[in-house]
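Chemist: Sequence first, predicted coordinates after that:
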Amino acid sequence: MEVQVLSFYYCLLFLALFFISKLLILRGKNLPPSGPLCLPVIGHLYLFKKPLYRTLARISGSYGPIIILRFGSRRVLVVSSPSVAEECLTTNDIIFANRPRLLVGKYLGYDYTIIPWAPYGDHWRNLRRITTVEIFSSTRLQMFSNVRISEVHSLLRRLAADDTGESFKTVDMKSMFFELTLNFMMMMIAGKRYYGNNVSDLEKAKRFREIVKESFVVGGVSNVGDFLPALRWVGLFKDLEKKLVNLQGKRTGFMQELIEEHRMVGTHQTQSKEEKKTKTMLDVLLSLQEAEPDYYTDEIIIGIILTLLSAGTDSASGTMEWTMTLLLNHPKVLKKAQAEIDSTIGQGRLINESDLTNLPYLFCIINETLRMYPSGPLLAPHESSEECIVGGYTIPRGTMLLVNVWAIQNDPKLWVEPREFRPERMEGVGGGSDGFKLMPFGSGRRGCPGEALGMRMVGLALGLLIQCFEWKRIGQEMVDTEEGTIGLSLSKGKPLEASCRPRSTMLGLLSQI
């Protein structure tokens, strides 16, 4: 034990000397402001309180929209203005297209080989091309339109079951949205449902749900060892590494079984036009594997599937929950959205995805929600591959970049009364420099390729829920809008519950779906 303690102190001394020498070398360079007092070894880690995006926003408010901080051994560039973000993600986009090597990327990212964690290069570009062309193309998204409609209709049936439209009933909105988006994704990926009715294998469904929950809990844990490697060298983070290894084993095992099931059925070999229309994403990936088995290994396919699940489920369900929270607290906005749907669609049929482009106010509501509560308040970290100039300052090679989307989208210098929910402000926002005032899906080469799918899922689900039901708060008090502090996503601190009943004018349509 004494040897371990001595080794730890020697490591700290070595790191302190190393950092001092690096600081002396960098002192002559034109670096951005360094923020508050930087302590030896730990740097600015002592300042951080959850949620991190608010802490960084406060520091930026005092020291400027471009600052250099020290997260232990890592140099971090924190950006909180549209112009500087644009410079990083356009002019210097290729330089900042890399990812830092963090523990979660090693284990849950298959040793940095899946899309979110792969370094910028041929492998990453090929994976990005596959997702853009084979999974997120407008043609492919249209093929799965009926799947998404079917899942929302299934939800509508459950909400309207045995209901005459006379009394309100309480609904756990958080669980409802999470289950809906997970069914969305798994039906498109593998043609399987894991929640609600028509679940073919209840035991496997239960196992899948446990894996998904564990992924969000373990995968969202902050790891100080990523910034203080000496702590990892003395074994202080072995428990977290063990959890990540065990979780990845469960995820891989489950997805491998899914692949083997598809191989046995052989659906990926179908050739008729009608059969091609029903191909799942897994079928598409297995078809690519047949053509290039050395590249499209099972591990690559599993990595793509897990990326789709983790990126698509949490962000879409969280956006729906925040949107309904804001609508419940602003019933006039809810009524206005209902009126738009009634005047555009009428009450003789339900909304289809093709109708969404004709519902601009609905999308103003969604965009305003994404502005106030972006699912990724900090863009996933980038890392500079070479020295560059940002905002007139020199940014050294190997600097981690954090773009504080929350700070930009809630900046009173950019938005009038930013903490007020005003969907009307979103009319005409977008394009040009406005794109960096509002970028909940990121931007540049590492921007989210699933933006179109996410907006379709969220728009269809919310549109139909608004069209078919009356909604109100559980009590007289406003719905709590406190933010959660677990993980890096911007979740609600308290899960949303709401009361609903079918609108009297929609009872006939609801009885027919």
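Modeler: Structure's in. What do you need? Predicted model only: the values in this text are computed from it and were never measured. Residues are numbered from 1 along each chain as shown.
Chemist: CA atoms for contacts and neighbours, from now on please.
Modeler: Will do.
Chemist: Am I right that Val221 is in contact with Ile486?
Modeler: Yes - if you go by C-alpha atoms under 8 Å, Val221 and Ile486 touch, sitting 7.4 Å apart.
Chemist: With neighbour numbers in mind, choose between these two.
Modeler: Each of Val221 and Ile486 has its neighbours counted (other C-alpha atoms under 10 Å); Ile486 has more, 17 against 13.
Chemist: That one belongs to a strand?
Modeler: No - using DSSP: H, G, I helix; E, B strand; the rest coil, the assignment for Ile486 is coil, not a strand.
Chemist: got the contact list for it?
Modeler: Residues in contact with Ile486 (C-alpha atoms under 8 Å, 6 or more residues apart in numbering) are 217, 220-221.
Chemist: what does Cys364 give?
Modeler: 423-427.
Chemist: Give me the PyMOL select line for the residues you listed, limited to the buried ones.
Modeler: In PyMOL syntax, the buried subset of the contacts of Cys364 is picked out as below (16 or more other C-alpha atoms under 10 Å):
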select buried, resi 423+426
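Chemist: Can you list which of the contacts of Cys364 are found in helices?
Modeler: Applying DSSP state H to those, no entry is found in helices.
Chemist: now, which of the contacts of Cys364 sits nearest Ala461?
Modeler: Pro423 (18.2 Å; C-alpha to C-alpha).
Chemist: Structure two is appended below for comparative analysis:
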Amino acid sequence: MISIDYFSSLDLVSSSIAGSLFILVLMSLYYFLYLGGAGAQHKLNKPPEPSGAWPVLGHLLLLRGPNFFYLALSDMADKYGPIFSIRLGLRRAIVVSNWELAKELSTTHDLAVASRPRMLASEHLGYNYAMFAFSPYGSYWREIRKFVSLELLSMRRVNSFGHIRVSETKSAIQQLYKLWAEKGDDNLSLTNGVTVEMKQWISDLTTNVIFRMIYGKRYSGADVDIEEARKYQRIFKRFSYLFGLNVVGDMIPWLRWLDIGGYEKVMKETSKEYDHLMVKLLEEHNNWRKGHNGPDNVDRDFMDVMISMLKKTDINGYDADTINKSTCSVLNVAGVETTSTMLIWTLCLLMNHRHALKKVEEELDIHVGKERNVEESDIPKLVYLQAVFKESLRLYPPAPLGAPREVIRDCVVDGYHVAAGTRLFLNLWKLHRDPKIWSEPLEFRPERFITTHKNIDVRGQNFELIPFGAGRRVCPGINLGMQMGHLVLASLLHSFQISNINNELVDMTETEGSTISKATPLQLIITPKLSSDLYA
């Protein structure tokens, strides 16, 4: 995986153009085009803007430093309020970090802020904006989004895939038990635990579930080439990481030709490598269908459903194969990244708050017991487990800034004029830490969701907690992610006693991309606590 700091390209900007005649020309053009003709705009009540913006670069230099982008914007919100304006190069943006304003944007102005900006990642990795999650608002986005919501992510379809979640979770639990049994000889006795890297285990499990739903095959396991599986995973991680970068060519289009930092080159290379995998999967499906023409033998998985649906060879200029590949790939990457990230941070928080872990274990003992395995029908009774997930999503929303939006028509937000073409960032990280809503907002307290905040959900209707977004662009996979997360965590904690190595706290260092990920491995000690026949 490539290693690129979020704003490392800014150092290259400074060193390559500062003080040169070229930058003076750009500054002159900037003032002429963006400031000289904006006299009429000065009469409008615009959101507050931090001082110190540079010509051409805007506030980019102010956002450099040790803090991640969303943390830097959170610090600015402390000074400038819940809505303020920044300039990212030549792109204007507003940053909102208040639940009332998030509600206003997701209801009153939902249509006005329903689009996505044009970015290099969406062009190269998103099949030239065919990837619906990053498509501009319009008929194409509506058609594909509606189809995905009905055919893959509706509650009916999520429930129909229940056997996949259950079988893959059971298989992953068996894998852990086998690992413990095989390594037991190295310990003094089998009562000792074994050390497992849980990030990889969680990633493999969630990827297998999503792969089977979308492509009808497993990503990893005894019947899959391990090198091939890891290749998929490396490409998917790079794909996700590149979508989270702020690229100079996006913010200052005049400099795109320089490809400062080499990001566009990496995007093009990753796109070719990724498309090769998608072509292979699509060919497998088309070849299989040629030999199984009966109506009862098709539509095994979502890619098959897409093949059946795309009877027209062209939708908004995209051919059927491009739509299929782009739609399946974004569902795959987003589904795995979001669910894995959510599970990893939740497990980390429990390991660092043993009292909460003990409560989850006690709840499992009461409602499941030690004589059988966890079933999905048990989840509604596991109230504290559900509260743990909500609190984890409050503190660690998978995408702390969501995905950037673009305003497509002028609107007035909280009394401030916001012009069409402005980008919008919803700072969920800051919004979820509002002390007026959450007492002791920096503390991990799941109990709040069974007492003071018991009626707050995460599905985009309670704007105090919107880890998956809200409005038209809300994540369509919420139901799948939550069902998967609940089942996996409940099964893991019911099947094994889990402890930290040397009783040390888990390292909570983050890394940044399109999702907020744990920077270091998650090595924990597991010990089975059920009878051996329940792992068979």
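Modeler: Nice, I can see it. Since the structure is predicted, the reported quantities are computational estimates derived from the model, not experimental observations.
Chemist: Mind checking the TM-score on these two?
Modeler: Once superposed, chain against chain, the TM-score is 0.93 (TM-score structural alignment, normalised by the length of the first structure); 502 aligned residues with a C-alpha RMSD of 2.3 Å.
Chemist: any idea which of the contacts of Cys364 of the first structure is closest to Pro396 of the first structure?
Modeler: For those, the nearest to Pro396 of the first structure is Met426 (37.1 Å; C-alpha to C-alpha).
Chemist: Tell me how far that closest one lies from Val416 of the first structure.
Modeler: 12 Å (C-alpha to C-alpha, to the nearest Å).
Chemist: ok, now Ser272 of the first structure?
Modeler: Distance from Ser272 of the first structure to Val416 of the first structure, by C-alpha to C-alpha: 55 Å.
Chemist: any chance you could map the strands in the first structure?
Modeler: For the first structure, the strands defined by DSSP state E occupy 66-71, 74-79, 169-172, 382-383, 388-390, 393-395, 400-403, 469-472, 497-502.
Chemist: now these in a markdown table, with distance to Arg207 of the first structure and mean neighbour count?
Modeler: As requested, the strands of the first structure are exported to a markdown table (distance: least, C-alpha to C-alpha, whole Å; neighbours: other C-alpha atoms under 10 Å):
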| stretch | distance to Arg207 of the first structure | mean neighbour count |
| --- | --- | --- |
| strand 66-71 | 37 | 22 |
| strand 74-79 | 38 | 23 |
| strand 169-172 | 22 | 14 |
| strand 382-383 | 34 | 24 |
| strand 388-390 | 47 | 17 |
| strand 393-395 | 46 | 18 |
| strand 400-403 | 35 | 24 |
| strand 469-472 | 33 | 21 |
| strand 497-502 | 26 | 21 |
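Chemist: Can you tell me which of those strands is nearest to Pro229 of the first structure?
Modeler: Closest to Pro229 of the first structure of those, according to C-alpha to C-alpha: strand 74-79, at 10.1 Å.
Chemist: Looking at Ser272 and Val416 of the first structure, which one has more neighbours?
Modeler: When Ser272 of the first structure and Val416 are compared for neighbours, Val416 comes out ahead with 12 against 8, by other C-alpha under 10 Å.
Chemist: Mind telling me what the more buried one corresponds to in the second structure?
Modeler: Here Val416 of the first structure is matched to Ser439 in the second structure, going by TM-score structural alignment.
Chemist: need the helices for the stretch 301-450 of the first structure, in chain order.
Modeler: Ranges of helices in the stretch 301-450 of the first structure, per DSSP state H, counting those that start in this stretch, are 331-345, 360-372, 405-409.
Chemist: Let me have the ones you listed in TSV, extended by distance to Arg128 of the first structure.
Modeler: What follows is these, written out as TSV (distance: least, C-alpha to C-alpha, whole Å):
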stretch	distance to Arg128 of the first structure
helix 331-345	36
helix 360-372	24
helix 405-409	23
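Chemist: quick one, which of these is packed in tightest?
Modeler: Comparing those on average neighbours per residue, with mean count of other C-alpha atoms under 10 Å, the densest one is helix 405-409 at a mean of 28.
Chemist: circling back to that earlier point, can the strands of the first structure go into CSV with extra columns for distance to Leu13 of the first structure?
Modeler: Shown next, in CSV, are these (distance: least, C-alpha to C-alpha, whole Å):
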stretch, distance to Leu13 of the first structure
strand 66-71, 17
strand 74-79, 17
strand 169-172, 52
strand 382-383, 27
strand 388-390, 31
strand 393-395, 27
strand 400-403, 24
strand 469-472, 60
strand 497-502, 52
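Chemist: wait, which of the helices of the stretch 301-450 of the first structure is closest to Ala498 of the first structure?
Modeler: helix 331-345 (12.8 Å).
Chemist: what's the mean gap between the closest one and the aligned bit of the second structure?
Modeler: By mean C-alpha distance after the TM-score superposition for the first structure, the fitted helix 331-345 of the first structure averages 1.5 Å away from its aligned residues in the second structure.
Chemist: quick one: contacts for Met143 of the first structure?
Modeler: By C-alpha under 8 Å, 6+ apart, the neighbours of Met143 of the first structure are 277-278.
Chemist: What's it aligned with over in the second structure?
Modeler: Aligned partner of Met143 of the first structure by TM-score structural alignment: Ser160.
Chemist: what do you get for Glu179 of the first structure?
Modeler: Checking TM-score structural alignment: Glu179 of the first structure goes with Asp204.
Chemist: So that match versus Glu504 of the second structure, what's the distance?
Modeler: 26 Å.
Chemist: Between the two, tell me which one has more neighbours.
Modeler: Under the criterion of other C-alpha under 10 Å, the comparison of Asp204 of the second structure against Glu504 puts Asp204 first, with 22 against 10.
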